[in-house]
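>>> coordinates only, sequence not included:
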């Protein structure tokens, strides 16, 4: 059976059409008012990426599913993006002011991911996690939830973040908004659900027809329905005393490159320290690390290898 976490690519276009956006004010609260260097994990088709760019942030998007990332790169060709996971982030130590994930943290190996996130955050950097959740206090929305699934309705990362001892106390804010759904996009919404993408074709079609009948019974037709959501936003700052010192900065090595790394020298003062090779191109090849697991260190040379498969 297909891993639900890796099944979204089969419905990437439907995901992009049918899933709600993230409220601008929610992202602004999470990141503050000044532009930041932001690493996005589980970027999907770029629903959150678009808001980050609109707010002026410098974004590096990572996503484990190439088909999802293809949609993001087509929509946002100027965004640096690569295939990568939260458990093995393709970036050097302390490069980012914020690490953000929308509708994704529940898919991660959370303990490993938090170690990696703390590694790539600059001093004072913050972790931000967002979920759009339907407001199922309303009876018809609760009925829709029974049809399409509720796997992201009961998420709260506070306990696992606190248990990691890598971050400050978690802050939460909630932002209410509405998604206008019509007869076409409600079909995209259901077809993009992980519990539906893993079904056999005839079962997916049956579920689509069931949800379409629900919409038709709702009786709004061309006017569509306003689907109420709450965007839950969690943020926490990395704790300096809780993580090991970063390895000395070195330039990355290509697999075929026999030349040893040359140390990078930080320029004096702002704006930013130098970026590694994994953060310099718009659409990058797959990035892997050389035998170093999440939260581990090798002999001090933090190598980033490029796999051109």
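That came through, no problem. In this text the structure is predicted, and so the values were computed from the model without any measurement.
>>> okay, CA-based contacts and neighbour counts for the rest of this
OK.
>>> Now the helix or strand containing residue 230: buried residues?
Taking DSSP states H and E as the criterion, residue 230 maps to strand 225-237. Under the neighbour-count criterion of 16 or more other CA atoms under 10 Å, strand 225-237 has 225, 227-237 buried.
>>> what does stretch 206-220 give?
207-208, 211-212, 214-215.
>>> These into JSON lines, with extra columns for distance to residue 288 and secondary structure?
Below are the buried residues of stretch 206-220 laid out as JSON lines (distance: CA to CA, whole Å; DSSP: H, G, I helix; E, B strand; the rest coil):
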{"residue": "207", "distance to residue 288": "38", "secondary structure": "helix"}
{"residue": "208", "distance to residue 288": "38", "secondary structure": "helix"}
{"residue": "211", "distance to residue 288": "41", "secondary structure": "helix"}
{"residue": "212", "distance to residue 288": "42", "secondary structure": "helix"}
{"residue": "214", "distance to residue 288": "45", "secondary structure": "helix"}
{"residue": "215", "distance to residue 288": "45", "secondary structure": "helix"}
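>>> Included below, for side-by-side comparison, is a second structure:
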């Protein structure tokens, strides 16, 4: 089953004020928006053309230049200078700093630390425990005496003052402040709140509703005008494109197809191909001459080496028990020492 399409919300009934505002607003907005939309579409087309033909190739060229000027030198510097230098410094740091420090820690500091630990555990700890026991007893006695004096000289008098003096005074001041607050509340309500409510209800709300109706109609008119201006701009653009095609593109295409293409074929067959054949012949002759020159130089170098050092010693062949790589064993031949011919 096909899904049920959601129905549009029911439109609220509109008054005569809305209808009277809508038509002139839409006419004025349409007159103002059509030129803006046509200029906007022209700028969009020009921007796309400029981006495709100028900005994008220029950006690619800048990217290539930036890579060639900055990225590749930095990569080469990092790969061939910084990395080897870092490895060398790391090797020097390992064998000049780390290894001596490890030896010092293992064979000097560790025994000294063990000695300090033994002294701390066997000497300082018992002394500290004794001092703490004595200090704890003295501190406990002082704390008990100070706590008793503070209770009966400070806490008990303060509680009496709070209960019999400060509490009645606070209740009286609270009752007075409550009465003052009630009076101020009613004064502010009568002088500020009620006039503000009346202004909001009888002045600002109607004005706001009127402005909301006007704003909604202007926004709807802008939307309709923008869409209508888009259709107008599209029609004008198609007309200008067709006119440009029949005035410029088609004549250029006709000239290219009927005049330039045959001339180009004639030039290719009568000029470019013979020139290319001649260039290939010259290239082949040049390669052959270079090969002959290289062979002559090689022979001269070999003769000069033989003149200075003599003929190279000839290697004596060794009687092998196994056949060579090109020969294979067959049933009619023997390769062992006992049956070999």
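Here it is on my side, so go on. Computed from a prediction, not measured in an experiment: that's the story for all the values here.
>>> Could you tell me the TM-score of the two chains?
Overlay of the two chains. TM-score (TM-score structural alignment, normalised by the length of structure 1): 0.14; 65 aligned residues with a CA RMSD of 6.0 Å.
>>> I'd like the next helix or strand past the strand holding residue 230 of structure 1.
Criterion used, DSSP H and E; the element after strand 225-237 of structure 1 is strand 286-289.
>>> Counting by contacts, list what the helix or strand following that following strand packs against.
Next in sequence after strand 286-289 of structure 1, counting helices and strands by DSSP H and E, comes strand 304-307. Judged by 3 or more CA pairs under 8 Å, 6 or more residues apart in numbering; DSSP states H and E, strand 304-307 of structure 1 is in contact with strand 286-289.
>>> For structure 1, just list every one of the strands.
Secondary structure of structure 1 by DSSP state E: the strands cover 37-41, 58-63, 80-83, 96-102, 121-134, 171-181, 225-237, 286-289, 304-307.
>>> Just send these back as TSV, with distance to residue 74 of structure 1 too.
Shown next, in TSV, are the strands of structure 1 (distance: least, CA to CA, whole Å):
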stretch	distance to residue 74 of structure 1
strand 37-41	17
strand 58-63	13
strand 80-83	11
strand 96-102	20
strand 121-134	24
strand 171-181	24
strand 225-237	26
strand 286-289	17
strand 304-307	22
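>>> tell me which element residue 177 of structure 2 falls in.
Using DSSP H and E, the element containing residue 177 of structure 2 is helix 167-188.
>>> Let me know the next secondary structure element after that helix.
Downstream of helix 167-188 of structure 2, the first helix or strand assigned by DSSP H and E is helix 194-199.
>>> where's residue 73 of structure 2 relative to residue 141 of structure 2, distance?
79 Å (CA to CA, to the nearest Å).
>>> go on, residue 77 of structure 2?
Distance, residue 77 of structure 2 to residue 141 of structure 2, using CA to CA: 76 Å.
>>> Please apply the same query to residue 297 of structure 2.
Distance of residue 297 of structure 2 to residue 141 of structure 2, given as CA to CA: 113 Å.
>>> Tell me the helices and strands packed up against the strand holding residue 230 of structure 1.
Using 3+ CA pairs under 8 Å, 6+ apart, strand 225-237 of structure 1 sits against helix 24-31, strand 121-134, strand 171-181.
>>> now the angle from the first one to strand 121-134?
When you say that, I think you mean helix 24-31 of structure 1. 150 degrees (axes from the mean of the first three to the mean of the last three CA atoms, to 10 degrees).
>>> again, but for the last one
Orientation of strand 171-181 of structure 1 against strand 121-134 (the same axes, to 10 degrees) gives an angle of 40 degrees.
>>> Remind me what strand 171-181 of structure 1 packs against, helices and strands.
Where contact means 3+ CA pairs under 8 Å, 6+ apart, strand 171-181 of structure 1 is packed against helix 24-31, strand 225-237.
>>> can you redo those as TSV with distance to residue 176 of structure 1?
Shown next, in TSV, are these (distance: least, CA to CA, whole Å):
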stretch	distance to residue 176 of structure 1
helix 24-31	9
strand 225-237	4
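>>> among those, which is nearest residue 121 of structure 1?
Across those, residue 121 of structure 1 has its closest neighbour in strand 225-237 (9.2 Å, CA to CA).
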